[in-house]
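# Got a predicted structure plus its sequence, pasted below:
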Amino acid sequence: MRIARWTVTDLIHDGFVIDDRVVEFPDGLTVADVLARGLSATGELYERVRDAAATPLADIRLLAPLVPAAVRDFVAFEEHVEGVSAGVEGKSDVAPEWYEAPTFYFTNPHTILGPDEPVSPPVTERLDFELELAAVIGAAPGVGQANLTAGDAASVIFGYTIMNDWSARDLQGREMKVRLGPAKGKDFGMSLGPWIVTADELAPYLDADGFLAVRAEVYVNDELVGEDLVSNMGWPFPELVAYASRNSCVVPGDVLGSGTVGNGGCLGELWGRNGSLTPPPLQTGDIVRMVVEGVGELVGAVGAHVAAPQLPRARTRTRARRR
């Protein structure tokens, strides 16, 4: 099943994508409602409406397939870390700590972009994309509870969507020198779509070790820049979900990105490997197209850069302890 949100004459609709048409959920249900009901209940909904009145896919505009409750983005591809570290640190290096656990950061759920929706980046000289596959959490036994096992975590994955984590690498690099971030280097836009493909649809791609062996590609202005198998992750998706739930919880509507795939999943990796800004950073008007086997394709254009109001530098203070 494919789950989507779309607009027709400025009204938002939620439902299924069936072949080349869209069918609304019954009873006014939204994607958030469906995720809260879980995968098995969604199958029952599908059977109710699969032959209902439909609208051609060509007549609607797809939106991001959900409004995320939270967005976690992992860094699960060793090859990506090797390349990016070469550009940032001058040498290819994977910290020993990377191998110990699937590290992630929280990013902004309020600047989510949909298919064909242009990104408005900050003023940056190193605009980049990141090709990722993301898991979407739905209702299942254990969801909302802390410390899921990997086995339990597998059942809470409702489906998958493509993620493009737009990145301003120069802003990101400055921030992370302060031992925090990424923040303003990342939080201006993240594209999701074109829809959520339910987990059962991708089950045939699982390899013997439980990794999703789907092919992922990214093109800039129709030129292939990167390609990888998602199964090159250091951890399979259920282990990412289990780690996210450690002493915490995941809930329906949470989005968990795989992190950037290797072998050109972002320009930053290639800059590190090539020792130069080759290929060049993204420019206004560039078109980034991501294709993931079994899911679909997500297209986004680079819009005009938007300058933000300036803030002053930190002030020198006396460090007095009394007024």
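Structure's in. What do you need?

# C-alpha from now on. contacts and neighbour counts both.
Will do.

# Quick one: the helices in the stretch 101-250 of the chain, in order.
150-155, 169-176, 199-202, 237-244 (DSSP state H, counting those that start in this stretch).

# What's the separation between the nearest residue to residue 154 once chain neighbours are set aside and residue 141?
Once flanking residues are discounted, residue 154 sits nearest to residue 238: 4.7 Å by Cα to Cα, 6 or more residues apart in numbering. According to Cα to Cα, to the nearest Å, residue 238 and residue 141 sit 14 Å apart.

# These two: which has the busier surroundings?
Set residue 238 next to residue 141 and count neighbours by other Cα atoms under 10 Å: residue 238 wins out with 22 against 12.

# ok, now how distant is the more buried one from residue 157?
Taking Cα to Cα as the measure, residue 238 falls 8 Å from residue 157.

# Equivalent analysis for residue 270, please.
For residue 270, the distance to residue 157 equals 32 Å [Cα to Cα].

# one more structure, for comparison:
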Amino acid sequence: MRIGRWNGPDGIGEGIILDDRVIAFPDGVTVADVLARGLDEALRLGRAVEAEQGVPRDAVELLAPLVPASIRDFVAFEEHVEGISASVDGASEVVPEWYQLPTFYFTNPHSVRASGEVVDVPETARLDFELELAVVIGAVPGSDGANLDVEAAASHIFGYTVMNDWSARDLQAREMKVRLGPAKGKDFATTLGPWIVTADEFADRLDGDGFLPLHAEVSINGERVGEDRISNMGWPFPELVAYAARNSVVRPGDVLGSGTVGNGGCLGELWGRSGELSPPPLEPGDEVRMVIEGVGEIVNTVGQRVPAPPIPAARKRPRNR
């Protein structure tokens, strides 16, 4: 089942998305509501309304499929780490610590964009995309989402959506030299969409180790620049969710990104491997299209450069005590 949000003739609607129409959940129920009730209840609600007339798909504009409670982004593809480390840090390597446990950072849930939106350019000369698959967390009866083992973590996976972790590589490289980040280099935009495909759709697609062998690809202005399989992740999603909840908690509406796929899942990886900015950084007017098998497609156009107010450099202070 595909669940999402849209702007239509009657304002914002939230419900199920079929090939030819969209149908709102009954009684004003929202995507946030069904995430808080869990997957079984969402499927029950969807089945209860799927025969209704709804609104034609071509009469609505899809919005981001949820308003995330939080966004954690992992770095789960070894091939991506090899390439991007050369681009950002100047040396192509996968440090031993990467293999020990998953690693993630938090990004901005308030700058989420929908497929079809124009994404303006921050003050960067190296605008990049990152092709990812993300899971959306839903409630599980009797679980508070805290300190989950892998089996319990799997049950909290409500569904999947395509994610573009837009990146300003020059900003990212500067802040990571301070042993912090990425943060501002990712702060300006994350695309999620076009909908959430519920986890039951993929139950028979998991391989023997729990990975999803889905094909993923990205193109710029109609030319493919990268493709990979989601099953090339170092950890399957239940293990990422369990790590996120380790001595912590995951809540309905949390989004967890896989990290960027390998083999050209972002420009930065290609720059690191070639030693030059080829293909070139994204520019205004470029169209970025991402497709993940069985999940969907997101497309965004790069907008104009947006100047930002200046911030002064740090002052040298006397360290008086």
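Here it is on my side, so go on. Predicted model only: the values in this text are computed from it and were never measured.

# Kindly provide the TM-score of these chains.
Taking TM-score structural alignment, normalised by the length of the second structure as the basis, the two superposed chains have a TM-score of 0.98; 321 aligned residues with a Cα RMSD of 1.0 Å.

# Tell me which other helices or strands whatever helix or strand residue 288 of the first structure lives in touches.
Using DSSP states H and E, residue 288 of the first structure sits within strand 287-292. On a contact count with 3 or more Cα pairs under 8 Å, 6 or more residues apart in numbering; DSSP states H and E, strand 287-292 of the first structure meets strand 157-165, strand 215-220, strand 296-301.

# ok so, going back, minimum distance to residue 294 of the first structure: which of the helices of the stretch 101-250 of the first structure has it?
helix 199-202 (6.5 Å; Cα to Cα).

# Identify each buried residue in the closest one, please.
Along helix 199-202 of the first structure, these residues count as buried under the neighbour rule (16 or more other Cα atoms under 10 Å): 199, 202.

# show me what contacts residue 125 of the first structure?
Residues counted as contacts of residue 125 of the first structure (Cα atoms under 8 Å, 6 or more residues apart in numbering) are 168, 170, 281.

# Keep only those residues that stay in contact in the second structure.
Counting by both residues aligned by TM-score structural alignment, their matches' Cα atoms under 8 Å, the contacts of residue 125 of the first structure that remain in contact in the second structure are 168, 170, 281.

# what's the span of stretch 144-163 of the first structure, first residue to last?
Using Cα to Cα, the span of stretch 144-163 of the first structure from its first residue to its last is 23 Å.

# Would you pull up how far the strand holding residue 288 of the first structure lies from the middle of the chain?
Relative to the centre of its chain, strand 287-292 of the first structure is centred 13 Å away, using Cα atoms, centre = their mean, to the nearest Å.

# how much does that strand stray from the second structure?
Its matched residues in the second structure lie on average 0.3 Å from strand 287-292 of the first structure after superposition (mean Cα distance after the TM-score superposition for the first structure).

# name the element residue 42 of the second structure belongs to?
Using DSSP H and E, residue 42 of the second structure falls within helix 39-49.

# what's the mean gap between that helix and the aligned bit of the first structure?
Using mean Cα distance after the TM-score superposition for the first structure, the mean distance for helix 39-49 of the second structure is 1.0 Å.

# tell me what that helix is packed against?
Here helix 39-49 of the second structure touches helix 31-37, going by 3+ Cα pairs under 8 Å, 6+ apart.
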